[in-house]
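Participant: test case, fold it:
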Amino acid sequence: MTIEPQTGPLCTRESLASELRALGVRSGETLLVHSSLSSLGWVCGGPVAVIEALLDVLGPRGTLVVPTHSADNLDPAAWQNPPVPASWWDGIRASTPAFDTRTTRSLGVGVVPETLRTWPGALRSVHPQTSFAALGPRAAGIVDGHALDCRFGEHSPLARLEEAGARILLLGAGFDSCSAFHLAEYRVPATRVTNSFAVTTPQGRRWTTVEDTAISSDDFDDLGADFEKTHPVLRGRVGGADSRLFGLPDAVTHAVAWIRENRCRTEGF
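Facilitator: So this is what the prediction gives:
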């Protein structure tokens, strides 16, 4: 069997930090990062080196935020990748472990967020599906108060990031990963849906159902492309990754107008 050699570029903590600074990441800022480790190349130290590089650039006054979503804490009737037999649904609802900020793994957001989740001093919001983790002096203010019936809205870390004037770094990730666009979905007419998950209550574990705003990232690539036409988006390479850096408040404001124009008209609102 032939073993293929590693492909590059070779990335180190130092090289990543240098390229992040060149892209425009600033010391002391609050930064929401969506990332793809594999897009960077061969990283000496893996996700730990990526986080160390980000922290080196942000410095002690900066705050690093990542999505730590746990998409498997979801009603099994909605599972698609893959679906499970209907005969299993009641058993899954009864047995899914309750969300725990300390032990529930992140899923579907990459290995960098999962590494930050367990980083010493990191804090995590309490939503059982769409939590965020943060590290730095603004962390507590960002993750506190994440309501169970508000995945990405006014009572979520995204709204706190907007208030803080945070920026977004798409580190080898596309606009389809840009969770801030979901905040805009809460500010336009939208369908309400039921959402279920396992949580810990004072009475113990409970399977809980709430009403929340319907969300979809299906058109976020189109939304992001339109955003880039009229707003300053810093672009560059970090390792082998095409990366973008831009203001979160600007992205949300643009997304509200875009969704009103492109979705509400077709959905009849």
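
Participant: from here on, just use CA atoms for contacts and neighbour counts.
Facilitator: OK.

Participant: stretch 25-37: end-to-end distance?
Facilitator: End-to-end distance for stretch 25-37: 18 Å, by C-alpha to C-alpha, to the nearest Å.

Participant: list of residues touching it?
Facilitator: Residues from elsewhere that reach stretch 25-37 (C-alpha atoms under 8 Å, 6 or more residues apart in numbering): 46-47, 57-67, 109-112, 138, 161, 164-173, 177-178, 245.

Participant: gap between the helix or strand containing Arg93 and the chain center?
Facilitator: Here Arg93 sits within helix 89-95, counting by DSSP states H and E. Chain-centre distance of helix 89-95: 27 Å, with C-alpha atoms, centre = their mean, to the nearest Å.

Participant: list the helices and strands the helix or strand following it packs on?
Facilitator: On the C-terminal side of helix 89-95, the nearest following helix or strand under DSSP H and E is helix 111-117. Applying 3 or more C-alpha pairs under 8 Å, 6 or more residues apart in numbering; DSSP states H and E, one finds that helix 111-117 contacts helix 46-58, strand 63-67, strand 132-135.

Participant: okay if I get those as JSON lines plus distance to Ser95 and mean neighbour count?
Facilitator: As requested, the helices and strands packed on helix 111-117 are arranged in JSON lines below (distance: least, C-alpha to C-alpha, whole Å; neighbours: other C-alpha atoms under 10 Å):
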{"stretch": "helix 46-58", "distance to Ser95": "31", "mean neighbour count": "21"}
{"stretch": "strand 63-67", "distance to Ser95": "25", "mean neighbour count": "26"}
{"stretch": "strand 132-135", "distance to Ser95": "24", "mean neighbour count": "27"}
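
Participant: adding distance to Thr191, write these out as JSON lines.
Facilitator: Output for the helices and strands packed on helix 111-117, formatted as JSON lines (distance: least, C-alpha to C-alpha, whole Å):
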{"stretch": "helix 46-58", "distance to Thr191": "37"}
{"stretch": "strand 63-67", "distance to Thr191": "24"}
{"stretch": "strand 132-135", "distance to Thr191": "24"}
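
Participant: to check against the first, give me the structure of this:
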Amino acid sequence: MNSQELSAALRELGLQRGDIVLLHSSFVSLGEFEGGPEAVVEAFLQVLGPKGTLLAPVFGDLGILTNVVRQHPKAVISTAPVGTLAAIGAKAKEICEDHWKAETAHGEGTPFLKIADLGGYICLLGVDQDRNTTLHSVEALLRLPYLGTTAPKFTAPNGKRIAKVWKYYPGPHRDFIGLDHYFREAGIMTKQRIGNAEVRLLKARDMIDLCLEIGQSDPAFALCDNPNCEACVRQRADLFAHRIKTQESFRLSASSRLAGRYVPEIIDNLKANGLSAVELDFLRGRSAVILPVDKLTGVVAEFAAAGISVSALRAPAIPADIDRMLAAIRDAGISRIILPFPYFEDTLNKITGTDLAVSFVNTGQATVDIVRMITNIRKKLSCSCSFTFNPKNFVLANENPFLYSWRVGRFIKTTGQLDILDASWDTVSTGLAGGNAEIKELVSILRCHNFNGWFTLGGGGSYPGSLSDAVRAFTELLDTI
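Facilitator: Now for the predicted structure:
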């Protein structure tokens, strides 16, 4: 293939004189090319003419054609150490200047957005959407919460050596390849074979606008769904955490039993799912209540060092040495405990006066009995007292948790936590909204009240799956309310 044939093919693809095009490329994809990489660049410049502009990314080792553009005697290099572009042509200076002043490497005020605003194109020559840097512009415009920062030192145009923080900087992995079908289906991309290379051409503005629309409805649009891709798992977790923090009034935790057996495993699983709080119920298959104070303190410290708070310690039963348990919890730095309702007056008296926040959970009692117990307890307790509503245990009591228990008990006044789990009438654990616990209705009504207490995944029972399964099911539940 020669430059004349390439020029003709580029015109057939849709490029014209005066156009602006950002080229991502693989020279070897063309096959044998007369005149080498320099002839390829000259073919582009010939098609674009003196009023057109050719750009290429030069922020790394991105192929021989990018080097030819960068080393061209008329090349202008954008003034930023990240997302750097080289440009040749009439708009080269206008597009590249002041890149270093932009807040981000790829967003507003950068060459990538200027190309779009000027009606420019993106050309992928022998490469796929994985090399399409302008897709990072969409992420920056959306200010996606999984994006980070970078602060390289560089020499500014005034000659001063400075360090600047660039916001909304992309991480290591994306599934940009998976976006290709959107562009085909929307009719905004032309594609044809040139030499041995598959070549794609898109209007930058059309692509950005389409991806903004997709990303606004699905912030994970650019991430892969491979559960073994650590980068995208972490970034999806960041999206989930941001959603709960900014869009919901409730606080979300997961039971330690659901998250794993050992503290390091629990921490990893919580972080992988975007959770920053854990309810201690079981560790290593045993109730956390039996831990001596020094070990319990160490567990709490290990979670805290990882940025994980303890939402509560849940006791499956009230131990005989309740004084020791309460002291150990307090000394370990845990401020809240979940207990079954006490049946004996002396046990209740021991709880009275504690400086812990106490929440009592139903364990199979009928609603009318729970109402009586709450009324009695609130008369005696000087501590902060609330109710942990466990819908699975109301199913165990043969009650409809929402249609009967919630309404008859008027638990909106006392509930401080909703355990997020489900079960069928025969008490078999099910996925969320797959049983008779009416969990969807309960979550919905609490959201209507802007509930600011705790939702705890797997709280007070077993969940038929992993923490990831529970988070995915809970997300789907929220999406359908």
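
Participant: quick revisit: where does the helix holding Arg93 of the first structure end up in the second structure?
Facilitator: On the second structure, no counterpart of helix 89-95 of the first structure exists by TM-score structural alignment.

Participant: all strands for the stretch 151-269 of the first structure, in order.
Facilitator: Taking DSSP state E, counting those that start in this stretch to define them, one finds strands in the stretch 151-269 of the first structure at 167-171, 192-201, 204-213, 234-238, 241-247.

Participant: tell me the most buried of these?
Facilitator: Most buried of these, by mean neighbour count (mean count of other C-alpha atoms under 10 Å): strand 167-171, with a mean of 24.

Participant: give me the mean deviation of that strand from the second structure.
Facilitator: Compared with the second structure after the fit, strand 167-171 of the first structure shows a mean deviation of 1.0 Å (mean C-alpha distance after the TM-score superposition for the first structure).

Participant: so stretch 16-27 of the second structure matches what in the first structure?
Facilitator: Per the alignment by TM-score structural alignment, stretch 16-27 of the second structure matches residues 26-37 in the first structure.

Participant: end to end, how far does the matching stretch reach?
Facilitator: Span of stretch 26-37 of the first structure from end to end, C-alpha to C-alpha: 21 Å.

Participant: show the contacting residues for the residue nearest the centre of the first structure.
Facilitator: Ranked by distance to the mean C-alpha position of the first structure (C-alpha atoms, centre = their mean), the top residue is Pro67 at 3.0 Å. If you count contacts by C-alpha under 8 Å, 6+ apart, Pro67 of the first structure has them with 33-34, 109, 113, 130-133.

Participant: please name the nearest non-neighbouring residue to Ser125 of the first structure.
Facilitator: Val143 (4.5 Å; C-alpha to C-alpha, 6 or more residues apart in numbering).

Participant: I meant Gly35 of the second structure, not that one.
Facilitator: In space, and not counting its chain neighbours, Gly35 of the second structure is closest to Asn2: 7.2 Å by C-alpha to C-alpha, 6+ apart.

Participant: what's the burial count for the one you found?
Facilitator: 15 (other C-alpha atoms under 10 Å).

Participant: what's near enough to touch the aligned residue in the first structure for it?
Facilitator: Matched by TM-score structural alignment, Asn2 of the second structure corresponds to Thr12 in the first structure. By C-alpha under 8 Å, 6+ apart, Thr12 of the first structure lies in contact with 43-45, 49.

Participant: also Leu55 of the first structure?
Facilitator: Counting by C-alpha under 8 Å, 6+ apart, Leu55 of the first structure makes contact with 62, 64.

Participant: mind running it again at 10 Å?
Facilitator: 17, 27-28, 49, 61-64, 135-136 (C-alpha atoms under 10 Å, 6 or more residues apart in numbering).

Participant: do the same with Val28 of the second structure
Facilitator: Val28 of the second structure neighbours (C-alpha under 10 Å, 6+ apart): 36-37, 63-65, 126, 196-197.

Participant: and if we set it to 7 Å?
Facilitator: If you count contacts by C-alpha atoms under 7 Å, 6 or more residues apart in numbering, Val28 of the second structure has none.

Participant: would you quantify the distance from it to Asn196 of the second structure?
Facilitator: 9 Å.

Participant: show me how far the match of stretch 16-27 of the second structure is from its chain's centre.
Facilitator: 11 Å.

Participant: and what of stretch 123-139 of the first structure?
Facilitator: 10 Å.

Participant: which residues of the second structure does that stretch align to?
Facilitator: Counting by TM-score structural alignment, stretch 123-139 of the first structure pairs with residues 76-92 of the second structure.

Participant: quick one: end-to-end length of the matching stretch, please.
Facilitator: 6 Å.

Participant: would JSON lines of the contacts of Thr12 of the first structure with distance to His155 of the first structure be doable?
Facilitator: Formatted as JSON lines, those follow (distance: C-alpha to C-alpha, whole Å):
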{"residue": "Val43", "distance to His155 of the first structure": "36"}
{"residue": "Cys44", "distance to His155 of the first structure": "38"}
{"residue": "Gly45", "distance to His155 of the first structure": "36"}
{"residue": "Ala49", "distance to His155 of the first structure": "32"}
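
Participant: wait, which of the residues you listed is closest to Thr194 of the first structure?
Facilitator: Nearest to Thr194 of the first structure out of the contacts of Thr12 of the first structure is Ala49 (C-alpha to C-alpha; 39.6 Å).
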